[in-house]
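Asker: Quick one, structure for this:
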Amino acid sequence: ADFQAIASIAYQEAGLVFPPEKAPLVRSRINRRLRMLKLRSFSEYTHYIATEQGQEERRIMISALTTNVSSFFRESHHFDILRERVLPPLLKSARAGAKIRLWSAGCSTGQEPYSMAMTLLDFAPDAAELDIRILATDIDPNVIIVAKQGYYQERAVRDIPDEMVKTYMRPVQNGGQNGYLVADSLRQLVTFRELNLLAPWPMKAGFDAIFCRNVVIYFDEPTQLDLWPRFEAATKPGGWLFVGHSERLSEKLVTRFCTEGPTAYQLPLSAKPSTETE
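Answerer: Okay, here's the model as predicted:
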């Protein structure tokens, strides 16, 4: 009953699905919270998060239950498409004065948006002088803190091409460990925000490209079917959507997105924008 109560809250608040076989995983992740709060049982914990005083703990619980796995240039073919097909027309528009907006939805500890920024700057070193920005969001405030810090251990940087490491990463020592800090040129392009994808989105402008990869696999089909049209509505005509290697837009979906490569989708240029540009 206690597991079911926790699983139910995780689903209602964040769309996370935990079948009964995931009970040991859930218990192990919540155990630390019990110790921190000096609670003696899961029953006490479920009662606490149901109270007014336990509202903040619900957010902390969602963070504890969220899986955060990320790496630089993960699923590298998406960054090839970004460089070769997405950016050339966008940079042409940007140099003519247009706003360009990219979104990393479910950015975890920041490797994805920083990979986007490296790809952008490598293609267009003048990007910082143009009206180009990357929004990076995640439901977990703890990973947003890590992403903003922009510090990564040496092993995490191995996925970045050597030339990019030299250009965009600064070697530092942290507690006797070798690591790297992202360059200011990357930080200037990326804005990090906490956002629950199931809640209303405050962004008014449409996006030219959205990366939402290995996020919706944690949602059930009804939640996915609600979410994909919202991404479509947030995408500008001609804009792109990139999803994770095990994710697909459902065949049950009526969508204007066209498949343009493995787990890459594009809206036709003639599509009417569903959101206003600021």
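Asker: C-alpha from now on. contacts and neighbour counts both.
Answerer: Noted.
Asker: Tell me the spacing between L65 and N214.
Answerer: Relative to N214, L65 is positioned 15 Å away (CA to CA, to the nearest Å).
Asker: Next: A127.
Answerer: Distance from A127 to N214, counting by CA to CA: 28 Å.
Asker: Report how many residues lie close to the nearest residue to V165 once chain neighbours are set aside.
Answerer: Spatial nearest neighbour of V165, excluding adjacent residues (CA to CA, 6 or more residues apart in numbering): V157 at 7.6 Å. Neighbour count for V157, taken as other CA atoms under 10 Å: 18.
Asker: Could you also give me the structure for this next sequence, so I can compare it with the first?
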Amino acid sequence: MTAAREYKFTRRDFDFLRKLSNARTGIVVSDDKFDMFYSRLARRVRALGLTSFADYCNYLEDPDNDGEMVELVNALTTNLTSFFRENHHFEFLANKALPEAVKRNQKSRSLRVWSAGCSTGEEPYSIAMVLDERQSLYRGWDVQLLASDIDSNVLNQAQRGVYPLQRVEGLAKSRLKSFFQKGKGRQEGKARVRDSLRQRIAFTQINLMEALKVETQDLIFCRNVIIYFDKETKKRLVERFADVLADGGYLFVGHSESLYQVTDRFQLVGNTVYKKVR
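Answerer: Predicted coordinates:
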């Protein structure tokens, strides 16, 4: 027997909320996410002192409560990541993408890398470690690493750079020594990214469904993000990426993602690695 829900949640409520979240984030929510929506948003109904999801929908419709959209997005976005996830991407970065960008940018002596959808920071910190290890290629250059996410909560976690020890135990000992500090006292059982690495990253909140106000990038990581979008939304986002990516630059996507029949501006050159061709 299914336990009674704390709050009344109807199909009408569900349809309203998923339409609203799609309009704001581009994420397509299937019918089978009904229970997931309830479990993730019931805490917001509770926190606001409301008595039903119908009340919550009405609350969201009030322009004076626009700040609640941030809480809605934070509750619904999935944040699953790890250091050097899909390690082949970082090998490609170190051995091909980065050397090519350095060769291409000898005149400007600058590098721009973007981690779009950075979640709790493991991806941009992994990129930063590779950039540090290969800095002999571009010593003295102007290097900027941008990390963005729509979820303000995970961005705050990323900026702090503090992780449970089990999250970093898979890293090479040399990287642990160079880039992390082991917590003591109240921080025991945790590891903190060293300031020297953390300060190389600019964390900022960006909604990928809006016009991208970023400068030209040499490399873009956007992994396990477009999988949540329908084809038309994917196409719009990939076109935006192409517009801000340097000619010959690379776009890294997730292991279950593909740009096949989405755009002709990128060519597949590696395992979920695409090169901008026009």
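Asker: List the TM-score for the superposed pair.
Answerer: The TM-score (TM-score structural alignment, normalised by the length of structure 1) is 0.91; 267 aligned residues with a CA RMSD of 1.7 Å.
Asker: quick one: which of L65 and N214 of structure 1 has more around it?
Answerer: L65 (21 against 17).
Asker: residue in structure 2 matching that one?
Answerer: Under the alignment (TM-score structural alignment), L65 of structure 1 maps onto L76 of structure 2.
Asker: Now the residue nearest the centre of structure 2. Nearest residue, chain neighbours left out?
Answerer: The residue lying closest to the centre of structure 2 (CA atoms, centre = their mean) is G117, at 1.4 Å. Spatial nearest neighbour of G117 of structure 2, chain neighbours left out: D149 (4.5 Å); criterion: CA to CA, 6+ apart.
Asker: which residue lines up with that neighbour in structure 1?
Answerer: Checking with TM-score structural alignment, D149 of structure 2 has D138 as its match.
Asker: Same question for N58 of structure 2.
Answerer: Per TM-score structural alignment, N58 of structure 2 is aligned with H47.
Asker: hang on, that match is in a strand, isn't it?
Answerer: No. Counting by DSSP: H, G, I helix; E, B strand; the rest coil, H47 of structure 1 is not part of a strand but helix.
Asker: now F203 of structure 2, what's its secondary structure?
Answerer: The local conformation at F203 of structure 2, judged by three-state DSSP, is strand.
Asker: pretty sure F14 of structure 2 contacts F34?
Answerer: Yes. Here F14 of structure 2 reaches F34: they are 6.6 Å apart, a contact under CA atoms under 8 Å.
Asker: Neighbour count for the two, which is higher?
Answerer: Using other CA under 10 Å, the more surrounded residue of F14 of structure 2 and F34 is F14, with 21 against 17.
Asker: which helices and strands sit right next to the helix or strand hosting the more buried one?
Answerer: Following DSSP states H and E, one finds F14 of structure 2 within helix 11-25. Counting contacts by 3 or more CA pairs under 8 Å, 6 or more residues apart in numbering; DSSP states H and E, helix 11-25 of structure 2 packs against helix 53-61, helix 68-76.
Asker: Could you give the separation of the first one from the chain centroid?
Answerer: Here the centre of helix 53-61 of structure 2 is set off from its chain's centre by 28 Å, with CA atoms, centre = their mean, to the nearest Å.
Asker: And it against structure 1, how far off on average?
Answerer: Helix 53-61 of structure 2, aligned to structure 1 and superposed, deviates on average by 0.4 Å (mean CA distance after the TM-score superposition for structure 1).
Asker: which of the residues in that helix are buried?
Answerer: 53-57, 59-60 (16 or more other CA atoms under 10 Å).
Asker: for stretch 227-247 of structure 1, same thing?
Answerer: Across stretch 227-247 of structure 1, burial judged by 16+ other CA under 10 Å covers 228-229, 231-232, 234-244.
Asker: ditto for stretch 212-229 of structure 1
Answerer: Neighbour counts over stretch 212-229 of structure 1 (16+ other CA under 10 Å) mark 212-219, 223-225, 228-229 as buried.
Asker: Aligned against structure 2, show me the partner of K22 of structure 1.
Answerer: Under the alignment (TM-score structural alignment), K22 of structure 1 pairs with K33 in structure 2.
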